[in-house]
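Undergrad: Sequence and predicted structure are below.
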Amino acid sequence: MRYRLVALDVDGTLFCRRHEVSPRTRAALAAARRRGMVTVIATGRMPHSALRISREIGGGPVVCCNGAAVLDEHGSYLEFREIPGDALAQSLVLGRRFGALMHCYTPEGKVLDQPLAHFLDTYRWIRAGETPLRAALAAARMWGANQTRLVRRLERWALAHDRPPVLKVMLLGDPDRLQALADEVRRQVAGVEVTSSGKGNLEINAAGVSKASGLAALGERLGIPPEAMIAFGDSDNDLAMLRYVGLGVAMGNAAAHVKAAADRVAPCCEDDGVAHVLEEVCGR
């Protein structure tokens, strides 16, 4: 079957140390679009961030917040699945108890408390590939792009009747404590999925939500079956997507269990793994 859609994780897949798409990968994606393929950003990131990256690579719909939201290339919501209120409140209480730094993704933007700790965490994440000044400026731009809103305490905000729907909760902290927290959330909280996009975070969505569920909803609208899809990813939150599509590709920098779930393994992100596979499968 001719592939008609390519789904792309961002961090560790499209973006490497410098948080940008390489020229070779841009060219490979442009060639895929010329052959009629739909390019889809499939990420745990916010809708605003996912749309910006989609436009950078030439456009297309996005599956974001780990599949909790599906948007067309103009930014209109096609689907979204919010976390039930009781499950959200329980998850935030547990996250606070375990000392996690937390924020919530909503259709209106990111909501958080502890702003200084969050800003420093964003700065450290960006700093890996930038100078200190550029990293600080990029962190500030990211806050603005994500329409970040500050509240006094997330647990209280979550109980408000007029708050927007929450698509995803991100929890950051020590990997060992986060693993214990994940076990506790799975044991105590009904109606949620728990995954991760790196060893220093946990990501909570409504039950049944994954990048695979987002691709399924999008594929139904576009008339594209999973067998006609390729997906690239590197983390736990990519596992369902890699198993769902006709060709699931794990990056060379992915963990061993992610590679084991894929149909094939590409070179590392830094070595243009996405481009390498697309050039082989779709041509230049």
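TA: Received it, and whenever you're ready, just let me know what you need.

Undergrad: Only C-alpha atoms from now on, for both contacts and neighbour counts.
TA: Will do.

Undergrad: Could I get the buried residue list for the helix or strand where L29 lies?
TA: Here L29, judged by DSSP states H and E, is contained in helix 23-34. Of the residues in helix 23-34, 24-26, 28-33 count as buried by neighbour count, 16 or more other Cα atoms under 10 Å.

Undergrad: Going by residue numbers, what spans are strands in this protein?
TA: 5-8, 38-42, 62-64, 69-71, 77-80, 101-106, 109-112, 149-150, 168-172, 192-195, 201-206, 229-233, 247-250, 264-265 (DSSP state E).

Undergrad: TSV for the ones you listed, including distance to Q179 and mean neighbour count?
TA: Compiled in TSV, the strands of the chain are given as follows (distance: least, Cα to Cα, whole Å; neighbours: other Cα atoms under 10 Å):
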stretch	distance to Q179	mean neighbour count
strand 5-8	26	24
strand 38-42	24	25
strand 62-64	24	32
strand 69-71	26	25
strand 77-80	27	16
strand 101-106	14	23
strand 109-112	22	20
strand 149-150	27	15
strand 168-172	11	25
strand 192-195	10	20
strand 201-206	8	24
strand 229-233	21	28
strand 247-250	23	27
strand 264-265	27	19
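
Undergrad: this is the comparison structure:
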Amino acid sequence: MVYRLLALDIDGTLLKSNHRLAKETKEAIDYAKEKGAYVTFATGRSFPSAKKVAKALKLDDAYLITHDGAFVASEVEEPIFERRMDSERVYQIVDILENYHCHIRLLHEKYAVGNKVRQRNIIARMNIGVGDPLFYPINYVDSPSNYLIDQPLTVPKIRAQFWSEKERQDAMEEISESIKTVHMTSSIEGSLDIVDSTTSKAKGLQVLGRKLGISLQEMVAIGSYENDEEMITQAGLGIAMGNSSVNIKNIADWVTRSNNQNGVGYAVREVFRKQLHPAVYK
């Protein structure tokens, strides 16, 4: 099988646990490109944050699947796909989340709105997920629901970070009972990631595939967490990282090494070294 597209999750997959790119990973990405593969990200991160990582890998013009599939673009002003939750749903979700002890982020493609929290460690973790505030402004407010009354927002994604798994599960149950048109998943431990019900990374890959003339069977998808499950099962070759949960490993076609053991670099070279002729993309 000739694979024409490589889709990579970022956190827990492309990046090491210290959030750095390994030299071997950069070299493997170049290797896949030399073999004719179109390289993209399929990430829960915001578009500006993913774009920053793409530039480090010289993927400046690539279409990126961001916000868990809700925003697909190569430039923020010209998306080829965007699926927003309307302002009424956004308010309903936030109104529910504010009853729990969690950090809330309303993730627009250009900026974020978040509630103020006292725990510094959670702020640091959330900043990693949404990008450098220098390029992705974050407006911290006392009450996002009050903010939304005066300034209604439509956003691709809402993320909440919980300290208690029981509270996270309770919030998921309440949201699912009250709002039927959302899809909930998780991208890091303790997170609740909410997008429109028609949205996922796998559907983002379908959108990009139609744009490029590439079928899902011609794609390789590498991921590590719950929000990668659909794309791993639907891609022609679904690869789980060695640091993935048992569930993700069980559904994958192959399990590579962990993100701290050059898992992406190892997998990419193993898959693409067999391809002799590069594909051509218009």
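TA: Yep, that arrived. Not measured: the values here are computed from a predicted model.

Undergrad: before we move on, back to that, among the buried residues of helix 23-34 of the first structure, which one lies nearest to D183 of the first structure?
TA: Using Cα to Cα, T25 comes nearest to D183 of the first structure of the buried residues of helix 23-34 of the first structure, at 37.6 Å.

Undergrad: How about the closest one, nearest residue that isn't a chain neighbour?
TA: A275 (4.7 Å; Cα to Cα, 6 or more residues apart in numbering).

Undergrad: wait, that neighbour sits on A32?
TA: No. In this structure, A275 of the first structure is not within contact of A32 by Cα atoms under 8 Å, at 10.1 Å.

Undergrad: can you list the buried residues of helix 23-34 of the first structure in a markdown table and add distance to D234 of the first structure?
TA: Listed next are the buried residues of helix 23-34 of the first structure as a markdown table, based on distance: Cα to Cα, whole Å:
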| residue | distance to D234 of the first structure |
| --- | --- |
| R24 | 19 |
| T25 | 16 |
| R26 | 19 |
| A28 | 19 |
| L29 | 18 |
| A30 | 22 |
| A31 | 23 |
| A32 | 21 |
| R33 | 23 |
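
Undergrad: residue boundaries of the helices in the second structure?
TA: For the second structure, the helices defined by DSSP state H cover 23-34, 47-56, 87-97, 120-130, 144-150, 165-178, 201-212, 229-234, 246-251, 263-272.

Undergrad: Pick the most buried one from these.
TA: Highest mean neighbour count among those (mean count of other Cα atoms under 10 Å): helix 229-234, with a mean of 22.

Undergrad: what comes into contact with it?
TA: 200-202, 205, 216-217, 221-223, 238-240, 248, 251-252 (Cα atoms under 8 Å, 6 or more residues apart in numbering).

Undergrad: Equivalent analysis for stretch 96-112 of the first structure, please.
TA: Here stretch 96-112 of the first structure has contacts from 46-48, 65, 92, 95, 113-114, 117-118, 146-151, 153-154, 164-173, 177-178, 181, using Cα under 8 Å, 6+ apart.

Undergrad: repeat for stretch 162-180 of the first structure
TA: 65-66, 68-69, 80-83, 88, 95, 98-108, 157, 199-206.

Undergrad: what sits against L51 of the first structure?
TA: Contact analysis of L51 of the first structure by Cα under 8 Å, 6+ apart lists 41, 61-62, 73, 75.

Undergrad: if we go to the second structure, which of those are intact?
TA: Counting by both residues aligned by TM-score structural alignment, their matches' Cα atoms under 8 Å, the members of the contacts of L51 of the first structure that carry over to the second structure are V62.

Undergrad: Present the contacts of L51 of the first structure as TSV; the columns should include distance to V189 of the first structure.
TA: As requested, the contacts of L51 of the first structure are exported to TSV (distance: Cα to Cα, whole Å):
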residue	distance to V189 of the first structure
I41	29
P61	32
V62	28
E73	34
G75	32
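
Undergrad: and which of the contacts of L51 of the first structure is nearest to A254 of the first structure?
TA: I41 (18.1 Å).

Undergrad: now for that closest one: what does it line up with in the second structure?
TA: Residue correspondence, TM-score structural alignment: I41 of the first structure in this structure matches F41 in the second structure.

Undergrad: could you measure the residue nearest to that match when sequence neighbours are not counted against V90 of the second structure, distance?
TA: Excluding its sequence neighbours, the residue lying closest to F41 of the second structure (Cα to Cα, 6+ apart) is L8, at 4.7 Å. L8 of the second structure sits 28 Å away from V90 of the second structure, taking Cα to Cα, to the nearest Å as the criterion.
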